[in-house]
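> coordinates for the following, if possible.
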Amino acid sequence: MHYVGLAYFTPDRFAELSPEEVKALVSQCPPLDARMRATGKVRVSASLGDLDTWRTLRPRNGATHVSDGPYAEAKEVVGGLFIIEADTHEEALRISAMHPAANLGEDVGWAVELIPLPFYLPG
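Predicted coordinates for the structure are as follows:
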């Protein structure tokens, strides 16, 4: 079974950190990412980049409306994602628990949401 993991953060809380605090937090991520990839079960892993470049497309009055994204109402936004292939739900949880957002950044609202994918078509 494949699972998608969505890594969340709270932009306002993250923005309150000093540059040194951001660097200290983010510098802890590569070893955790490497540990997760070393399982051989990670199919995709990506940061979603700068929120200022995001756009949201919605149908409106028969046309596609483009606006700044992410959703303005959300306090948390998805900042990264990963797709893993696991033999059991417990294995998926164990691998997901290695992600930086499941280990670090409690003060800035980091979290991981794990969602089973009933269908996955690798590219």
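> drop to CA atoms for contacts and neighbour counts, all remaining ones
Fine.
> any idea how far apart the tips of stretch 97-115 sit?
As for stretch 97-115, its first-to-last residue distance stands at 13 Å under the measure C-alpha to C-alpha, to the nearest Å.
> show me the contacts for the closest residue to Glu85 other than its chain neighbours.
Distance criterion C-alpha to C-alpha, 6 or more residues apart in numbering; nearest residue to Glu85, sequence neighbours excluded, is His2 at 4.4 Å. Taking C-alpha atoms under 8 Å, 6 or more residues apart in numbering as the definition of contact, the neighbours of His2 are 83-86, 116-120.
> can you do 7 Å?
Listed by C-alpha atoms under 7 Å, 6 or more residues apart in numbering, the contact partners of His2 are 83-86, 116-117, 120.
> go on, Met98?
Going by C-alpha under 7 Å, 6+ apart, the list of residues near Met98 reads 32, 36.
> quick one: secondary structure of it?
For Met98, the reduced secondary structure class is coil; criterion used: DSSP: H, G, I helix; E, B strand; the rest coil.
> and Pro30, that one's in a strand?
No. Secondary structure of Pro30 (three-state DSSP): helix, not part of a strand.
> alongside the first, I'd like the structure of this one:
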Amino acid sequence: MQYLLLIYRNEAELSKMTPEDRQKMSAEYGTYTQSIVQSGHFKAGDGLQPTTTATTVRVREGKTLTTDGPFAETREQLGGYYLVEAKDLDTAIALAARIPGARDGSIEVRPVMIYK
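Sure, this is the predicted structure:
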């Protein structure tokens, strides 16, 4: 079964990181990504640009409306994701717990809907 591991973090805290801390975090993500690629769990994944680059789209009464930024104001913002293949939820949770961002943010684990 496929699971989406959604990585949430506080962008304000991320922007306060030193270049050295950012480099260390990037290296940790690289190591993690390589480990799930080698184990066969990895399907896809990417980091996202900051929420300041986001545009929210709504269609109301046939008109397309856009708003700068994310849909909702929150303390943590979606920063990236991994799409993984896991035999069950427990395996997906174990993979999520190893994501470096789980230490200071949160990881949402959500099964991917299968259409038949």
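> mind checking the TM-score on these two?
Once superposed, the chains reach a TM-score of 0.83 (TM-score structural alignment, normalised by the length of the second structure), with 116 aligned residues with a C-alpha RMSD of 2.1 Å.
> next one: Ala97 of the first structure from Val112 of the first structure, what distance?
Ala97 of the first structure sits 8 Å away from Val112 of the first structure, taking C-alpha to C-alpha as the criterion.
> and these two? Which one has more around it.
Comparing Ala97 of the first structure with Val112 by neighbour count (other C-alpha atoms under 10 Å), the higher total belongs to Val112, at 22 against 17.
> quick check: nearest residue in space to the counterpart of that one in the second structure, chain neighbours excluded?
Across the two structures, Val112 of the first structure finds its equivalent in Ile107 of the second structure, going by TM-score structural alignment. In this structure, Ile107 of the second structure finds its nearest non-sequential neighbour in Ile7, 4.7 Å apart by C-alpha to C-alpha, 6+ apart.
> burial count for Lys24 of the second structure?
Neighbouring residues of Lys24 of the second structure were enumerated by other C-alpha under 10 Å; the total is 12.
> hang on, it in a helix?
Yes. Counting by three-state DSSP, Lys24 of the second structure falls inside a helix.
> trace it over to the first structure, please.
The alignment partner of Lys24 of the second structure in the first structure, by TM-score structural alignment, is Ala24.
> rewinding a little: buried ones among the contacts of His2 of the first structure?
83-86, 116 (16 or more other C-alpha atoms under 10 Å).
> ok, and for stretch 72-91 of the second structure, which residues are buried?
77-86.
> please, where are all the strands along the second structure?
2-9, 42-47, 55-60, 63-68, 77-85, 106-111 (DSSP state E).
> any chance of those in TSV, plus distance to Pro19 of the second structure?
Below are the strands of the second structure laid out as TSV (distance: least, C-alpha to C-alpha, whole Å):
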stretch	distance to Pro19 of the second structure
strand 2-9	17
strand 42-47	17
strand 55-60	28
strand 63-68	28
strand 77-85	18
strand 106-111	22
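> for Ser35 of the second structure, which of these is the nearest?
Each of those has some distance to Ser35 of the second structure by C-alpha to C-alpha; the shortest is strand 42-47, at 8.8 Å.
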